[in-house]
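Visitor: Turn this into a structure:
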Amino acid sequence: MSIDIRDAYRRALDAFGQRVHLIRADQWEVITPCVDWNVRALVNHLVNESLWAPELLAGRTVGEVGDVFDGDLLGDDPIKAFDTAAHEAVQASASAGALTRVVHLSFGDVPGEEYITELFADALIHTWDLSQAIGVVDRLDPELVDACATWFAGAEEAYRQSGVIGEHAEVPAEADPQTRLLAAWGRRA
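Guide: You can find the predicted model right below:
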């Protein structure tokens, strides 16, 4: 990957956050392209991931953190909840040693760089999901699309086998890079 993954993650979270700030009061219950998730559940998912990041990047295990981040994390001010959690996650990913630190995930240990890459990819793809749900421009940063596609080419099968993503959607050969990436993630752009 030619881009610094910490910068890619920050940019992906920023793009998601820009869309969060565009959510109208009547859109929180709108269904997203993610099966069984409405806008509120999707934003809650990103807040959850963002709250976990500082803990896991500090070397804590899933067991040590426990269920503190279960349930609704958005409260009465979902936008503030997202902004605060995203800021903390970006700070943690930029900390000294974040890329080389061992991160203890539920399925095993991975280098910090891999964990941050997974967070980046999730934020990027969910930016498109949120854009679709609330009806705003769904074009993703082409540099981030390319970085994600490069990484995901080696991770796609593992994601599919674990049930995290749907079947690869069919796209025409002339489809643009964003459409191809979304198809790999099971999205129909």
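Visitor: CA only for contacts and neighbour counts going forward, please
Guide: OK.
Visitor: Give me the buried positions along the helix or strand harbouring Glu157.
Guide: Per DSSP states H and E: Glu157 is located in helix 142-161. Of all the residues in helix 142-161, those buried under the rule 16 or more other C-alpha atoms under 10 Å are 144-149, 152, 156, 160.
Visitor: Need these in TSV (columns: distance to Arg10).
Guide: Compiled in TSV, the buried residues of helix 142-161 are given as follows (distance: C-alpha to C-alpha, whole Å):
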residue	distance to Arg10
Leu144	11
Val145	14
Asp146	16
Ala147	13
Cys148	14
Ala149	17
Phe152	18
Glu156	22
Arg160	26
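Visitor: now, which of those residues sits nearest Pro172?
Guide: Ala149 (16.8 Å; C-alpha to C-alpha).
Visitor: For Ser50, see how far away the closest one is.
Guide: Ala149 is 22 Å from Ser50, where distance means C-alpha to C-alpha, to the nearest Å.
Visitor: please give me the structure for this one as well, since I'd like to look at both together:
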Amino acid sequence: MTHPSLRLIPEAVARFGDRVHAVGDDRWNDATPCTEWTVRDLVNHLVAEHLWVPHLLAGETLAQVGDRYDGDVLGADPVRAWDEAAGRSLAAWQDADLSGTARFSFGEAPLTVYADQILVDLTVHEWDLARGSGQDEALDPAAVDRSLAYARANVTRMAGLGILAPPVATTSTDPTVQLLSLLGRAV
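Guide: Just a heads-up that it's a prediction; the model follows:
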């Protein structure tokens, strides 16, 4: 049986890509809910992350990949950079055998965890990009549900790594609001 996140990643990549394509020329320097990132910085983060995917799924180590994706990976055409990185990432996920493990900055983990993390990142950053660039903020319910389950089970560990803002209290029963709040977004 295919891992649930692996089934959802292609659609999540497409949705994020649709958002990238819809960013107006005058919006790339606008702020996002990720307080230190502009729209361009946010897209740069996702492009770099998806450039890493083929390497990690092929069993390469962090040292082997090195710093080649540090800094600006967007160049003069952020949309083209996203499309190219997304295409390589999707091809790697399509052929992925998630039975193994990989070494990440936080330690060794199953590739199924990596798939979950990629889905969470795509889903939450889709909302960040929509909010920062003035687009519709609706998210896919299936991606939200899977991401929320992962976030609930791992929020303490993720917060300990310093990669998230502290959770924002909410009384909402809406899964999207719960996910975003859990991952430090004020909705």
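Visitor: ok, back up a step: quick one: average offset of the helix holding Glu157 of structure 1 versus structure 2, please.
Guide: Once fitted to structure 2, helix 142-161 of structure 1 is off its aligned match by 0.9 Å on average (mean C-alpha distance after the TM-score superposition for structure 1).
Visitor: So the corresponding residue of structure 1 for Tyr150 of structure 2 versus Leu51 of structure 1, what's the distance?
Guide: Alignment note: Tyr150 of structure 2 maps to Trp151 in structure 1; criterion TM-score structural alignment. Distance from Trp151 of structure 1 to Leu51 of structure 1, counting by C-alpha to C-alpha: 24 Å.
Visitor: How about Leu42 of structure 1?
Guide: From Leu42 of structure 1 to Leu51 of structure 1 the distance is 14 Å (C-alpha to C-alpha).
Visitor: cool, Tyr9 of structure 1 as well?
Guide: 14 Å.
Visitor: Look at these two and report which has more neighbours.
Guide: Comparing Tyr9 of structure 1 with Leu51 by neighbour count (other C-alpha atoms under 10 Å), the higher total belongs to Tyr9, at 25 against 22.
Visitor: and that one, what does it touch?
Guide: 90, 116-117, 119-121, 123 (C-alpha atoms under 8 Å, 6 or more residues apart in numbering).
Visitor: Val102 of structure 1 now?
Guide: Contacts of Val102 of structure 1 (C-alpha under 8 Å, 6+ apart): 57, 59, 109-112.
Visitor: again, only using 7 Å
Guide: 59, 109-112 (C-alpha atoms under 7 Å, 6 or more residues apart in numbering).
Visitor: Provide the aligned range in structure 1 for whichever helix in structure 2 runs longest.
Guide: Longest helix in structure 2, counting residues (DSSP state H): helix 111-133. Counting by TM-score structural alignment, helix 111-133 of structure 2 lines up with residues 112-134 of structure 1.
Visitor: what's the matching stretch in contact with?
Guide: 5, 8-9, 12-13, 15-16, 19, 23, 27, 30-34, 39, 57, 93, 98-103, 137-138, 148.
Visitor: Give the ChimeraX command for selecting the buried subset of these.
Guide: Selection of the buried residues among the contacts of stretch 112-134 of structure 1 in ChimeraX, burial being defined by 16+ other C-alpha under 10 Å:
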select :5,8,9,12,13,15,16,19,23,31,32,33,34,39,57,93,98,99,101,102,103,138,148
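Visitor: Return the subset of the contacts of stretch 112-134 of structure 1 lying in helices.
Guide: Short answer: the contacts of stretch 112-134 of structure 1 in helices (DSSP H) are 5, 8-9, 12-13, 15-16, 19, 39, 57, 93, 148.
Visitor: Out of those, which two are the most distant from each other?
Guide: Val39 and Leu57 (27.2 Å).
Visitor: Next, find the distance separating His21 of structure 2 from Ala102 of structure 2.
Guide: 32 Å.
Visitor: Setting aside sequence neighbours, what's the nearest residue to Ala12 of structure 2?
Guide: Spatial nearest neighbour of Ala12 of structure 2, excluding adjacent residues (C-alpha to C-alpha, 6 or more residues apart in numbering): Leu122 at 6.2 Å.
Visitor: So what's the residue count around that neighbour?
Guide: 23.
Visitor: With the one 10 residues further on instead?
Guide: Gly132 of structure 2 has 24 neighbouring residues, counting by other C-alpha under 10 Å.
Visitor: And Tyr69 of structure 2, by the same measure?
Guide: 16.
Visitor: and if you look at Gly66 of structure 2?
Guide: The burial count for Gly66 of structure 2: 9, using other C-alpha under 10 Å.
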